[in-house]
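Colleague: Here is my input; please provide its structure:
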Amino acid sequence: MEINTQYILDNMVKYINIQSPSGKTAEIIEELKKQFEDMGIKTIKTKKGALIATIEGENDDKQKTISAHVDTLGAMVKAIKQNGRLKFVRIAGGTFNTLEGANVFVETRHGKKVRGTILPVKASTHIFPSNSRNDSRTEENMEVRLDERVNSKEDVLDLGINVGDYIHIDTLTEITESGFIKSRYLDNKAAVGIVLGICKYFKDNNIKPKYTVNFLMSNYEEVGHGISFVPEKTEEFIAIDIGTVGGEQASDEFSVSIAAKDGVTPYDYELRNKLVDIAEKNNISYNVDVYNSYSSDATQGIKMGHDFKFACIGPGVDATHHYERTHIEAIENTTKLLIKYI
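Modeller: Predicted coordinates for the structure are as follows:
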């Protein structure tokens, strides 16, 4: 099986560079809609702003749906301080420690972007006592320093910045010569690239799947309600998400991870075994893993009452919800498993 790995990586980077924190995903959805339709793939948008791209199969009565969420972690202005600094809140998971020193853009309601940096309130070791270095990183002692001449709340308001504005965090994306991919938001832009690579494979090779396949690009996964609408003929649902690497986890950065259980529920045993059998038959490197602090679009769909067999797979990723890393081989193994499954 020849897949276009460079196409997958190029699209992964392209969509990493389109900032899409939960709640602000219209731009990325519109770009995906255009790209699917340029490949001749029909799309529909849900009322909540998700996108469904469909490749018709020989059997349209029993459909497969594969999800990849486009929303990421992020931050939002909580308050404007009297000294011109910004208090902020996180959107979705992660910790404040991961954001220290990050360069950002604050985007106003009218689309203006103002550069800044996330710092502790007591950042300077020349000014504050050395014991301040041990302060916990929390909402109360982290702030955004704007790269503008602002010394008051009024100065910030004059820039057009207000409470509720999104704060976009630099992703620091890099692909090394040794094949490692480092970036914020591999969760879940890696899956976006994989979906586009799968679609290109079927279109370039003029292959019609046995069953109609829907690719659901969900937009609220990180905040727990990504899957509110699923095509009604869906028999099997697979969420593409990251496999967590580290500690006692079985996953690694070179293989596709197949979830047996997450923090909410075991996954469907029959569908999980089907995926393992496909991987073994096709010499695809995989790991089965159990995730404790984790859920996926598949989990959310089941909790919302949808009726289908459900699974979750994805490339193994180190340092999830931090400065994440995976390897090209994990991307390839995930793509190959899904193509064989389809």
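
Colleague: make it CA atoms for all contacts and neighbour counts henceforth
Modeller: OK.

Colleague: List of residues touching the longest helix along the chain?
Modeller: Longest helix of the chain, by residue count under DSSP state H: helix 186-204. Helix 186-204 is touched from outside by 3-5, 7-13, 15-16, 36, 39, 68-72, 208, 215, 217, 240-242, 314, 320-321, 324-325, 331, 334-335, 338-339, with contacts defined as CA atoms under 8 Å, 6 or more residues apart in numbering.

Colleague: Helices - which of these land there?
Modeller: Going by DSSP H, the helices hold 5, 7-13, 15-16, 36, 331, 334-335, 338-339 from these.

Colleague: Stretch 277-296 spans what distance, first to last residue?
Modeller: Length of stretch 277-296, first residue to last, CA to CA, to the nearest Å: 22 Å.

Colleague: Which stretches in the stretch 151-300 of the chain count as strands?
Modeller: 166-169, 174-175, 180-183, 211-217, 234-240, 243-245, 256-261, 286-290 (DSSP state E, counting those that start in this stretch).

Colleague: Quick one, which of those gets closest to residue 99.
Modeller: In terms of CA to CA, the element of those nearest to residue 99 is strand 166-169, at 8.2 Å.

Colleague: For that closest one, name the packing helices and strands.
Modeller: Judged by 3 or more CA pairs under 8 Å, 6 or more residues apart in numbering; DSSP states H and E, strand 166-169 is in contact with strand 74-80, strand 103-107.

Colleague: export those to JSON lines and tack on mean neighbour count and distance to residue 306?
Modeller: Shown next, in JSON lines, are those (neighbours: other CA atoms under 10 Å; distance: least, CA to CA, whole Å):
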{"stretch": "strand 74-80", "mean neighbour count": "20", "distance to residue 306": "28"}
{"stretch": "strand 103-107", "mean neighbour count": "22", "distance to residue 306": "36"}
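
Colleague: Please convert these to CSV, extending it with distance to residue 247.
Modeller: CSV is the format used below for those (distance: least, CA to CA, whole Å):
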stretch, distance to residue 247
strand 74-80, 26
strand 103-107, 29
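
Colleague: what separates residue 99 from residue 129, distance-wise?
Modeller: 22 Å.

Colleague: More neighbours: those two, which one.
Modeller: Ranked by neighbour count (other CA atoms under 10 Å), residue 99 and residue 129 place residue 99 first, with 23 against 10.

Colleague: who are the neighbours in contact with that one?
Modeller: So residue 99 contacts residue 118 (CA under 8 Å, 6+ apart).

Colleague: Quick check: it vs residue 223, distance?
Modeller: Counting by CA to CA, the gap from residue 99 to residue 223 is 19 Å.

Colleague: what's the answer for residue 321, then?
Modeller: For residue 321, the distance to residue 223 - CA to CA - is 13 Å.

Colleague: cool, and residue 288?
Modeller: 25 Å.

Colleague: So for those two, which sits in the more crowded spot?
Modeller: residue 288 (18 against 15).

Colleague: can you tell me which residues contact the closest residue to that one other than its chain neighbours?
Modeller: Of all residues not flanking residue 288 in the chain, residue 258 sits nearest, at 4.7 Å (CA to CA, 6 or more residues apart in numbering). Residue 258 sits next to 243, 272, 275, 276, 286, 287, 288, 289, 311, 312, 313, 314 when contact means CA under 8 Å, 6+ apart.

Colleague: Also this sequence, please, to line up against the first:
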Amino acid sequence: MDNKKYVDYILEQAENLINIDSPSGYGEGVTQYLLDEFGKMGYHAYRTGKGSVIADLGGEDENDAILLEGHCDTLGAMVHEIKADGHLKLTNIGGMQANNAEAENVRVITKFNGIYEGTCQLANPSVHVNGSYGTTPRTWDVMEVILDEDVKTKADAEALGIMAGDYVCFEPRFRVTEKGYIKSRFLDDKLSSAILMGYARYLKDEKVATKRRIYLHFTIYEEVGHGGCAPVPQGVTEAWSVDMGCVGQGLSCTEHQVSICAKDSGGPYNYDVVKTQIRLAKENGIDFAVDIYPHYGSDVEATLKAGNDIRHGLIGPGVFASHGYERSHVDGVENTFRLIKAYLG
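Modeller: Sure thing, here's the model as predicted:
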């Protein structure tokens, strides 16, 4: 079967998801989009009390069901303080790095007064004025948002309805190059969430009846550590995080491959699950790598820590420059999609 139809759909959905602001905890927009899309496909999907989305893809064996987890929350920031000059001091959400946020366009989402644009900059950001520009370590204590408004004082910013606790969202800058490279902020994990949507579309379009019941779980608190800390549907015996695969020094994965994680900072993944993933990748000619991620934690580990008695695994397309301006490739998307199909049908 030609997978191009579903890869194209995945790329379309990845761009749509990425362009919906959703730093951890601010998930209403992206989860409503998911609910609408799964409804169009004819699936039952619902929002949990925590705010995530669970979709039931059907399948025969309800007592040996599998849960595939992706997350639709991203890195970002919040207003920590309105300074005397009306500029905004930030606190980061998740692993957003100050030196990676510099010179990015942002949106400040107020609770009652709309959205304002601005730019995240070093305080006193002109090289022609600040003699310490090149030697100043970038931390959140020295970064600020300059609003694209006529703001000169704290009172001016407050008059716009801005207050501490307002979300600050960073421009993703999504694009796909002619050579198939996918570049954007927040590929972690909206690219893999789109792969799960593509798999759901495949099951529906091709009228595939899977032997196991399949559930999808899209969380909105993964970047702060507790996205997967939730009950799982009855009958689930196995769960995977379908998240980004790490690319970097000391690892073998590239953006063209599906990464199978054997161990991360939370410890090893289930041996039988990992072994089966590797065997099926080999048998089906799927380009893959097996790696250990030194600084990584996943939703499915949080699911286990919540007390769920399940087997667990982690796969995803290789992503370069994680938590920065990230890059993957359509080959990695297709290989991840194919491994899910090989494992589940």
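
Colleague: Fetch the TM-score of the aligned pair.
Modeller: Once superposed, chain against chain, the TM-score is 0.98 (TM-score structural alignment, normalised by the length of structure 1); 341 aligned residues with a CA RMSD of 0.9 Å.

Colleague: circling back to that earlier point, compare the strands of the stretch 151-300 of structure 1 and give me the one nearest residue 306 of structure 1.
Modeller: Evaluated with CA to CA, the strands of the stretch 151-300 of structure 1 place strand 234-240 nearest to residue 306 of structure 1, the distance being 9.4 Å.

Colleague: Residue 145 of structure 1 is nearest to which of the helices and strands packed on strand 166-169 of structure 1?
Modeller: With CA to CA as the criterion, residue 145 of structure 1 lies closest to strand 103-107 of these, at 9.5 Å.

Colleague: with structure 2 superposed, average distance for that closest one?
Modeller: Superposing on structure 2 and averaging over aligned pairs (mean CA distance after the TM-score superposition for structure 1), strand 103-107 of structure 1 comes out at 0.6 Å.

Colleague: Where in structure 2 does that strand fall?
Modeller: Counting by TM-score structural alignment, strand 103-107 of structure 1 pairs with residues 105-109 of structure 2.

Colleague: follow-up on the earlier one: possible to save the strands of the stretch 151-300 of structure 1 as JSON lines with distance to residue 192 of structure 1?
Modeller: Converted to JSON lines, the strands of the stretch 151-300 of structure 1 look like this (distance: least, CA to CA, whole Å):
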{"stretch": "strand 166-169", "distance to residue 192 of structure 1": "19"}
{"stretch": "strand 174-175", "distance to residue 192 of structure 1": "17"}
{"stretch": "strand 180-183", "distance to residue 192 of structure 1": "14"}
{"stretch": "strand 211-217", "distance to residue 192 of structure 1": "8"}
{"stretch": "strand 234-240", "distance to residue 192 of structure 1": "9"}
{"stretch": "strand 243-245", "distance to residue 192 of structure 1": "15"}
{"stretch": "strand 256-261", "distance to residue 192 of structure 1": "15"}
{"stretch": "strand 286-290", "distance to residue 192 of structure 1": "20"}
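
Colleague: Can you say which of those strands is nearest to residue 59 of structure 1?
Modeller: Nearest of the strands of the stretch 151-300 of structure 1 to residue 59 of structure 1, taken as CA to CA: strand 211-217 at 4.7 Å.

Colleague: The closest one vs helix 186-204, what angle?
Modeller: 140 degrees (axes from the mean of the first three to the mean of the last three CA atoms, to 10 degrees).

Colleague: Show me what strand 211-217 of structure 1 is in contact with.
Modeller: Contacts for strand 211-217 of structure 1 (CA under 8 Å, 6+ apart): 29, 50-70, 192, 195, 230-231, 342.

Colleague: can you tell me which of the residues you listed are in helices?
Modeller: 29, 192, 195.

Colleague: and the first one, what pairs with it in structure 2?
Modeller: Just to be clear, that refers to residue 29 of structure 1. Aligned partner of residue 29 of structure 1 by TM-score structural alignment: residue 31.

Colleague: for the residue nearest to that match when sequence neighbours are not counted, what are its contacts?
Modeller: Spatial nearest neighbour of residue 31 of structure 2, chain neighbours left out: residue 53 (6.3 Å); criterion: CA to CA, 6+ apart. Neighbouring residues of residue 53 of structure 2 by CA under 8 Å, 6+ apart: 31, 34, 35, 45, 46, 47, 216, 217, 218, 219.

Colleague: again, only using 7 Å
Modeller: Taking CA atoms under 7 Å, 6 or more residues apart in numbering, we find residue 53 of structure 2 in contact with 31, 45, 46, 47, 217, 218, 219.

Colleague: which one in structure 1 is aligned with it?
Modeller: Using TM-score structural alignment, residue 53 of structure 2 pairs with residue 51 in structure 1.

Colleague: Same question for residue 86 of structure 2.
Modeller: Per TM-score structural alignment, residue 86 of structure 2 is aligned with residue 84.

Colleague: Nearest spatial neighbour of its match, chain-adjacent residues omitted?
Modeller: residue 152 (4.4 Å).

Colleague: how about stretch 175-186 of structure 1: buried residues?
Modeller: 175, 180, 181, 182, 183, 184, 185, 186 (16 or more other CA atoms under 10 Å).

Colleague: Which stretch of structure 2 is it matched to in the alignment?
Modeller: The aligned range for stretch 175-186 of structure 1 is 176-187, by TM-score structural alignment.

Colleague: For that stretch, measure first residue to last.
Modeller: 12 Å.

Colleague: circling back: pretty sure the residue nearest to residue 84 of structure 1 is touching residue 82, no?
Modeller: Yes. With contacts counted by CA atoms under 7 Å, residue 152 of structure 1 reaches residue 82, the gap being 5.0 Å.

Colleague: one step back: out of the strands of the stretch 151-300 of structure 1, which is closest to residue 104 of structure 1?
Modeller: With CA to CA as the measure, strand 166-169 is the member of these nearest residue 104 of structure 1 (4.5 Å).

Colleague: Give me the buried positions along that closest one.
Modeller: Those would be 166, 167, 168, 169, for strand 166-169 of structure 1 by 16+ other CA under 10 Å.

Colleague: average offset between that strand and structure 2?
Modeller: Strand 166-169 of structure 1 versus its aligned partner: 0.6 Å mean (mean CA distance after the TM-score superposition for structure 1).

Colleague: Assess the claim that residue 87 of structure 1 and residue 78 are in contact.
Modeller: Yes. Using CA under 7 Å, residue 87 of structure 1 makes contact with residue 78 at a distance of 5.4 Å.
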